[in-house]
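Q: Predicted model follows, preceded by the sequence.
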Amino acid sequence: METKWIKSFLVAAETENFRRAAEILHLSQPSITVHIGQLEDYLGVQLFERNHARVKLTPAGHHFLPEAKAILERMERSVQEVRNYAAHRKAQLTIVISPLLVETIIPHLIYQFSIENTDCDLILLVEESDKMDALLLSGKAQLAVGLLSSHNRAITSRAIHESPLQLVAPLDEYDDESGQIIEAEDLFRHYPFFTDHIATVSTSMNLLVKSHFPYARTISISQSYIVKRFIRDGLGISFLPKYIIRREMMEGRFNIVPFEKFELPTVKTYLHFINVTAEAEQLIQRIMNASLE
């Protein structure tokens, strides 16, 4: 049953004249006749009694009249609701972030953005940095924040931060004034060394540690938040980027040990995107202007 059949029926029922109905609907009279005939065939009943130029509703037509009005109203309301939805549909922004960066201020910046931009639906994915190009190129994400620079020409890649590594050890029973000076050699002899949680620097760091501390015992852990938990529990030591231990440093929950045995690398953070929407551009500027340390 088509909308044009219903409209032709309602106007013809009101005017009791197919020609007049055609004028009102800006159609030809044969079109009105065809519409009414198709509707009658569809319903399997005769809706009008034809008497030369005049027509009038049959009992079945009178019975169908309120139903036809209700059908047309529902159709028009549904069309308007769909149009309103399309006009006010929220923008969607999918952001992928490296597991290491979950420990930084970046998720908080994304949360603040979501509070201030309620017309944008945010989706946050946590994936390793080497998977971000594929997510952006497939359209599954519009923005990525990771530890690797993209070499794909279709992707814009911006370096936004470098965080120095710091040697992190468990707290002891002494305070800063009464405690003894902590030596890196003693730490590597006493504690196992947690590694492999920072893919971009772990290989080089392992070689350097082994060359300077051949007696060091290593334990491979892939997630930085587990490394932090183990250090807090007094189970080992590790090198961690400053920007993922900012809260623990403020709260005095770690020992940050001066280290001069070799030059420590920095952990670089990159922002990646392809086509920047207005919403993504706002978030990009917020992240780039923020102090991550």
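A: Okay, I see it. Residues are numbered from 1 along each chain as shown.
Q: Please make it C-alpha for all contacts and neighbour counts, starting now.
A: Will do.
Q: The chain: helices as residue ranges?
A: Using DSSP state H, the helices assigned to the chain run over residues 3-15, 18-25, 29-43, 59-88, 106-116, 132-137, 184-190, 202-212, 224-232, 246-251, 278-289.
Q: putting a second one here so we can go through both:
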Amino acid sequence: MELKWLHTFIAAARHENFRKTAEELFISQPTVTVHIKLLEEEIGSSLFEREGRKIILTEAGKKFIPIARTMIGVYEEGKAEMDRFRQGYTQKLILAMSPLIAESIMPYVLKKFMLAYPNIEISVQVLDSIKIPEAVLSGKVDLGLSRSEIKNADLTCRPLYEDPVILVVPHDGRDSETAPPLDAEELLMNHYLITHNHPEYWDGLLRSLRLKIPTIKTMAVSQVHVTRRFIMEGLGISFLPSSTVRRELLEGRLLEAPCPFLHLPVAKTYAILKYESEKETQFLQFLSQFRL
């Protein structure tokens, strides 16, 4: 049995049409027919029957679909395992992380980790914090890095860091040495406040702000990287974890406005695990050297 027969069979089952199957696989329609015929001879059962212009799976074909997928999966996983072996990997660590974490210091951390542990292959999935627990619970990933605390009896949620939240405003051409101090209250009264770019602290923060400034105008934006861009373009201001704007503050593209009249929250980073083997322990110990 050849692997290409299985690929042709699965594509044909999906399209219920040999012509579309041929177009997808970049082979001729007669070749599709030959592959299906050879596969049917190999397993000793008819896989398709004609219904007008369509082809539909027989009962044997329906039974064989998951078997064919499993056979291809085993082959692909075996090939991937040999590729890892040739590259010197003995373990694989699959990480899920929120966009907030993925775009901050994580590229630097991963680069350092891969140099320190060349035998561990790293795979990264960037997911919204709300989707990370399910990915860990299902075993699709080994370790989640999230900005949201979760409560699940089958998972461990371990706090890693606390990140100060600051009011971030556009530079607007100010010279920090000669310009008057930034007035956070004035800024909040005269600019849109970009909200809900972090999964945890916004509801409580907005309640406090509206007690102080009832007329505050808001605009919800779900992603921090979009919020940063909007602030730099003068569309508004926002309260963001300091680590997410570290570079922009250092380069003077954004400014921090002190808010002595507010008790500002902290943004936390959590590790989410179902099991903790040696590779997860090594990564978390390595991660503890850095501030996310």
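A: Nice, thanks for sending it over. All values derive from a computational prediction rather than experimental measurement.
Q: circling back: relative to residue 96 of the first structure, which of the helices of the first structure is closest?
A: Between residue 96 of the first structure and these, the shortest separation by C-alpha to C-alpha is 7.1 Å, and it involves helix 132-137.
Q: follow-up on the earlier one: of the helices of the first structure, which is nearest residue 258 of the first structure?
A: Closest approach to residue 258 of the first structure among the helices of the first structure (C-alpha to C-alpha): helix 184-190, 8.1 Å.
Q: who's in contact with that closest one?
A: 169, 213, 215, 216, 217, 237, 257, 259 (C-alpha atoms under 8 Å, 6 or more residues apart in numbering).
Q: just the buried members of those?
A: Buried by 16 or more other C-alpha atoms under 10 Å: 169, 216, 237, 257, out of these.
Q: Quick one: residues contacting the second one.
A: Taking C-alpha under 8 Å, 6+ apart as the contact definition, residue 216 of the first structure lies against 188, 189, 192, 193, 209, 210.
Q: how big is the offset of the strand ranked longest in the first structure relative to the second structure?
A: Determined from DSSP state E, the single longest strand within the first structure is strand 156-169. Comparison of strand 156-169 of the first structure with the second structure after fitting gives an average deviation of 1.0 Å (mean C-alpha distance after the TM-score superposition for the first structure).
Q: Check which helices and strands that strand sits against.
A: Applying 3 or more C-alpha pairs under 8 Å, 6 or more residues apart in numbering; DSSP states H and E, one finds that strand 156-169 of the first structure contacts strand 238-241, strand 255-257, strand 266-273.
Q: circling back to that earlier point, any chance of JSON lines for the buried ones among the contacts of helix 184-190 of the first structure, columns distance to residue 7 of the first structure?
A: JSON lines is the format used below for those (distance: C-alpha to C-alpha, whole Å):
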{"residue": "169", "distance to residue 7 of the first structure": "79"}
{"residue": "216", "distance to residue 7 of the first structure": "85"}
{"residue": "237", "distance to residue 7 of the first structure": "78"}
{"residue": "257", "distance to residue 7 of the first structure": "82"}
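Q: Mind picking the two most distant members of the residues you listed?
A: Most distant of those, by C-alpha to C-alpha, are 216 and 257, 16.6 Å apart.
Q: hey, where'd the strands end up in the stretch 1-150 of the second structure?
A: Along the stretch 1-150 of the second structure, counting by DSSP state E, counting those that start in this stretch, strands occupy 48-51, 54-57, 91-97, 120-126, 143-146.
Q: from the ones you listed, which stretch is densest packed?
A: strand 143-146 (a mean of 29; mean count of other C-alpha atoms under 10 Å).
Q: how big is the offset of that one relative to the first structure?
A: Following the fit onto the first structure, the mean deviation recorded for strand 143-146 of the second structure is 0.6 Å by mean C-alpha distance after the TM-score superposition for the first structure.
Q: And for residue 6 of the second structure, nearest residue in space, chain neighbours not counted?
A: residue 68 (6.0 Å; C-alpha to C-alpha, 6 or more residues apart in numbering).
Q: Repeat that for residue 35 of the first structure.
A: residue 5 is the one closest to residue 35 of the first structure (C-alpha to C-alpha, 6+ apart), at 4.9 Å.
Q: list the contacts for that neighbour?
A: For residue 5 of the first structure, the contact set (C-alpha under 8 Å, 6+ apart) comprises 35, 36, 38, 39.
Q: most surrounded residue in those residues?
A: Highest neighbour count within those: residue 36, with 24 neighbours (other C-alpha atoms under 10 Å).
Q: dump the residue contacts of that residue.
A: By C-alpha under 8 Å, 6+ apart, residue 36 of the first structure lies in contact with 5, 8, 9.
Q: Which residue is the nearest non-sequential neighbour of the last one?
A: The reference is to residue 9 of the first structure. Per C-alpha to C-alpha, 6+ apart, closest to residue 9 of the first structure is residue 36, 6.1 Å.
Q: can you check residue 167 of the first structure too?
A: Among residues not flanking residue 167 of the first structure along the chain, residue 239 sits closest, at 4.5 Å (C-alpha to C-alpha, 6+ apart).
Q: and the one you found, how many residues sit next to it?
A: 22.
Q: What residue in the second structure is paired with it?
A: Taking TM-score structural alignment for the superposition, residue 239 of the first structure sits opposite residue 239 in the second structure.
Q: would you list the contacts of residue 5 of the first structure in TSV and tack on distance to residue 98 of the first structure?
A: TSV is the format used below for the contacts of residue 5 of the first structure (distance: C-alpha to C-alpha, whole Å):
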residue	distance to residue 98 of the first structure
35	61
36	64
38	61
39	61
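Q: Nearest to residue 57 of the first structure among the residues you listed?
A: Nearest member of the contacts of residue 5 of the first structure to residue 57 of the first structure, counting by C-alpha to C-alpha, is residue 36, at 11.6 Å.
Q: State the distance from the closest one to residue 19 of the first structure.
A: Separation of residue 36 of the first structure from residue 19 of the first structure (C-alpha to C-alpha, to the nearest Å) stands at 13 Å.
Q: Residue 248 of the first structure too?
A: Counting by C-alpha to C-alpha, the gap from residue 248 of the first structure to residue 19 of the first structure is 84 Å.
Q: So between these two, which is more surrounded?
A: Shown here are residue 248 of the first structure and residue 19; by other C-alpha under 10 Å, residue 19 has more neighbours (19 against 13).
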